[in-house]
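Engineer: My questions are about this predicted structure, shown below with the sequence.
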Amino acid sequence: MAGFAEATAVVDGRAELDPQWTVGGRPNGGYLLAVLARAAATTAHPHPLSASAVYLAPPECGPAEVAVETLRDGRSVRQARVRLSQGGRACVEALFTLGDLATAGEARFTAAEPAAVKPRDDLNRTPVEPPGAGIRITMLEQVDQRVDLSGPGDLRGWLSFDDGTPFDAFSLLYAVDAFPPATFTLGGNGWTPTLELTAYVRGLPAPGPLRVRQYTRMVTDGQLDQVCEVWDAAGRTVAQASQLAVYRMARS
């Protein structure tokens, strides 16, 4: 069974999209973003600092081509455009800013304390086939996800790898898209395909489960926005994201 690093590896412009990291048989959007980030990273700029991706078509599991275009390669940051394609069809395209998080230092100011969440042991692990979802979330075989339905349009909880692997800058890109849609508390039906996702990686996380809050600020008949905030085991903000996604109304 491949770990996350192996499942997101890119060698000579080719990736093997792993069926372990799927929702309804399709690769998760955060997982795909981590694949593209690995292709863009270099020895001098080893970590994604920001990413903005558009999801053009859902890829299949299996071989994919990953093309990297360097836009700027400076001393402190690198900027690149990365495209993932299958059979000549573009599936995901992203812009990255990369650098070295080890030199970032500690935060001088944060606007919010870590979200209040029930203790991890008080929450049940999310099943691979959640009741009422009508979809198999295979990636939940690889992660321990525990969700607190905090209120309308607001989910909070904990996330860790099942094998105990600590999170890094790349797997944080997965973490910001790993939780169920916030519309689960509003009558949403099934998964919400991502149209655009912007993520910031703010620090290298301390070992231990991540604390996650995901909430929506506006829902229409066809779309919603979602904001995701992630704190490490030391209570430090390590990732932030926002996305625009398709919203499916529950059937009466």
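Structural biologist: The structure has been received and is ready for your questions.
Engineer: Could you use CA atoms for every contact and neighbour count after this?
Structural biologist: OK.
Engineer: Quick one: list the elements packing against the longest helix along the chain.
Structural biologist: If you go by DSSP state H, the chain has its longest helix at helix 29-40. Helices and strands touching helix 29-40, by 3 or more CA pairs under 8 Å, 6 or more residues apart in numbering; DSSP states H and E, are strand 10-11, strand 47-55, strand 62-73, strand 78-86, strand 89-99, helix 169-175.
Engineer: how about these, which one is nearest residue 224?
Structural biologist: Nearest to residue 224, of all those, is strand 47-55, at 15.3 Å by CA to CA.
Engineer: other SSEs contacting that closest one?
Structural biologist: helix 29-40, strand 89-99, helix 169-175, strand 194-201.
Engineer: how close does residue 60 get to residue 203?
Structural biologist: Distance of residue 60 to residue 203, given as CA to CA, to the nearest Å: 31 Å.
Engineer: same check, this time on residue 33
Structural biologist: 17 Å.
Engineer: Repeat that for residue 47.
Structural biologist: Residue 47 is 10 Å from residue 203, by CA to CA.
Engineer: Likewise for residue 52?
Structural biologist: From residue 52 to residue 203 the distance is 18 Å (CA to CA).
Engineer: out of these two, which sits in the more crowded spot?
Structural biologist: Neighbours per residue, other CA atoms under 10 Å: of residue 52 and residue 203, the larger number sits with residue 203, 25 against 19.
Engineer: Alongside the first one, take a look at this:
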Amino acid sequence: MSEYADVSAVTSVGDHRWTARIDPGWTILGNPNGGYLQTVMARAAVEEAAATADDGVHPHTVAVSTHFLRSPRPGAVDLSSELLRRGRTTTQVRVRMSQNGQVTGESLFTLGALGDADVDWASPELPIPGVTKDECSRYLPPAEAFPVEILRHVGLYLHPGQTAFTSGEPRGRGEVRAWVELPDGEDFTPESLLLAADVLPPATFDVTPGGWVPTIELSTYVRAVPVPGPVNVLLSAGMIRGERVDESATVWDSAGNLVAQSHQLAGIRVG
């Protein structure tokens, strides 16, 4: 297995239970990335659905909503899965992650079969992809100043004009654009798109300098199986109020197809 498939893998221990190992290399200030944790839970959801189906008709993550209760530490975690419903076009599965007897997060998954269907309609307000990856520069913050271990593994290539926040001079637009690639050229899957939709630096960095912006709730929708290659991501903030911020991400594959979207509520302190 390639690195991301390996570090997000789950092992069945029977009776709708699974184990996984949270890798310290996929953390931000020591805290595992939310999209990474969603991927781990997605592996259990997909295996739960496959174990209870004879034909495997719903092999892909289509939608997931996760509530993060506390951040697990790198190391072993336990997962439990529950099949809620199997329908003609979708299957619903609940997955709970825990560590040392404490629940760290719970996700509700909708699984289905993603294909190459044409887009029937799209709002004119829908964002469009940015520049090509060749026009972007890799962003790797110095470890001694900002220990973001995940960016030692994920390639993050910021679009031109997106680096102002790295020098403490945010533009005030609340927006970050970048290309994202997995280690060793691993192709994105519907499950690893959950990482892509949450791996960019917080869009609030383009508003006010800050540290960790912990996710409270994250909903991600996978719209299509991506073509091989890196993905292009736009992350934008909506409103900061009462030490909370909402952020939305749009993800395109290397052919310009919109393949994932996410919305989250996160904590933040301004000033």
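Structural biologist: Good, I have the coordinates. What you see is a predicted model, and the numbers here were worked out from it, not measured in a lab.
Engineer: where does the TM-score land?
Structural biologist: The TM-score (TM-score structural alignment, normalised by the length of the first structure) is 0.91; 247 aligned residues with a CA RMSD of 1.9 Å.
Engineer: Residue 31 of the second structure and residue 37 touch, don't they?
Structural biologist: No - in this structure, residue 31 of the second structure is not within contact of residue 37 by CA atoms under 8 Å, at 10.4 Å.
Engineer: Confirm for me that residue 73 of the second structure is in contact with residue 32.
Structural biologist: Yes - judged on CA under 8 Å, residue 73 of the second structure makes contact with residue 32 at a distance of 7.4 Å.
Engineer: shared neighbours of those two, which are they?
Structural biologist: Contact criterion CA atoms under 8 Å, 6 or more residues apart in numbering; residues shared by residue 73 of the second structure and residue 32: residue 22.
Engineer: who touches both of residue 47 and residue 203 of the first structure?
Structural biologist: Counting by CA under 8 Å, 6+ apart, the residues touching both residue 47 of the first structure and residue 203 are 101, 169.
Engineer: Which residues are in contact with the aligned partner of residue 35 of the first structure in the second structure?
Structural biologist: By TM-score structural alignment, residue 35 of the first structure lines up with residue 40 in the second structure. Going by CA under 8 Å, 6+ apart, residue 40 of the second structure touches 8-10, 20.
Engineer: related to what we said a few turns ago, among the helices and strands packed on helix 29-40 of the first structure, which is nearest residue 128 of the first structure?
Structural biologist: Counting by CA to CA, residue 128 of the first structure lies closest to helix 169-175 out of these; the figure is 16.7 Å.
Engineer: In the second structure, what stretch matches the closest one?
Structural biologist: Counting by TM-score structural alignment, helix 169-175 of the first structure corresponds to 190-196 in the second structure.
Engineer: Can you give me the distance of the match of residue 35 of the first structure to residue 20 of the second structure?
Structural biologist: In terms of CA to CA, residue 40 of the second structure sits 7 Å off from residue 20 of the second structure.
Engineer: now do residue 116 of the second structure
Structural biologist: 32 Å.
Engineer: Name the residue in those two with the higher neighbour count.
Structural biologist: residue 20 (21 against 9).
Engineer: Tell me if the more buried one really is in a strand.
Structural biologist: Yes - using DSSP: H, G, I helix; E, B strand; the rest coil, the assignment for residue 20 of the second structure is a strand.
Engineer: joint contacts of residue 40 and residue 20 of the second structure?
Structural biologist: Joint contacts of residue 40 of the second structure and residue 20 (CA under 8 Å, 6+ apart) are 8-10.
Engineer: what about the nearest residue to residue 34 of the first structure once chain neighbours are set aside, neighbour count?
Structural biologist: Distances taken as CA to CA, 6 or more residues apart in numbering put residue 170 closest to residue 34 of the first structure, at 5.3 Å, once the chain neighbours are dropped. When neighbours are defined as other CA under 10 Å, residue 170 of the first structure has 26 of them.
Engineer: Now do the strands for the stretch 151-271 of the second structure: every range, in order, please.
Structural biologist: 155-158, 175-181, 215-222, 231-241, 244-252, 258-267 (DSSP state E, counting those that start in this stretch).
Engineer: Dump the ones you listed into JSON lines; add mean neighbour count and distance to residue 131 of the second structure as well.
Structural biologist: Putting the strands of the stretch 151-271 of the second structure into JSON lines (neighbours: other CA atoms under 10 Å; distance: least, CA to CA, whole Å) gives the following:
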{"stretch": "strand 155-158", "mean neighbour count": "23", "distance to residue 131 of the second structure": "10"}
{"stretch": "strand 175-181", "mean neighbour count": "25", "distance to residue 131 of the second structure": "9"}
{"stretch": "strand 215-222", "mean neighbour count": "23", "distance to residue 131 of the second structure": "22"}
{"stretch": "strand 231-241", "mean neighbour count": "21", "distance to residue 131 of the second structure": "9"}
{"stretch": "strand 244-252", "mean neighbour count": "23", "distance to residue 131 of the second structure": "12"}
{"stretch": "strand 258-267", "mean neighbour count": "21", "distance to residue 131 of the second structure": "15"}
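Engineer: Give the aligned equivalent of residue 177 of the second structure in the first structure.
Structural biologist: By TM-score structural alignment, residue 177 of the second structure lines up with residue 156.
Engineer: Check whether its match really touches residue 148, as I assumed.
Structural biologist: Yes - counting by CA under 8 Å, residue 156 of the first structure touches residue 148, with 5.1 Å between them.
Engineer: what is in contact with those two at once?
Structural biologist: Joint contacts of residue 156 of the first structure and residue 148 (CA under 8 Å, 6+ apart) are residue 117.
Engineer: Residue 239 of the first structure pairs with which position in the second structure?
Structural biologist: Aligned partner of residue 239 of the first structure by TM-score structural alignment: residue 260.
Engineer: How about residue 224 of the first structure?
Structural biologist: Per TM-score structural alignment, the equivalent position to residue 224 of the first structure in the second structure is residue 245.
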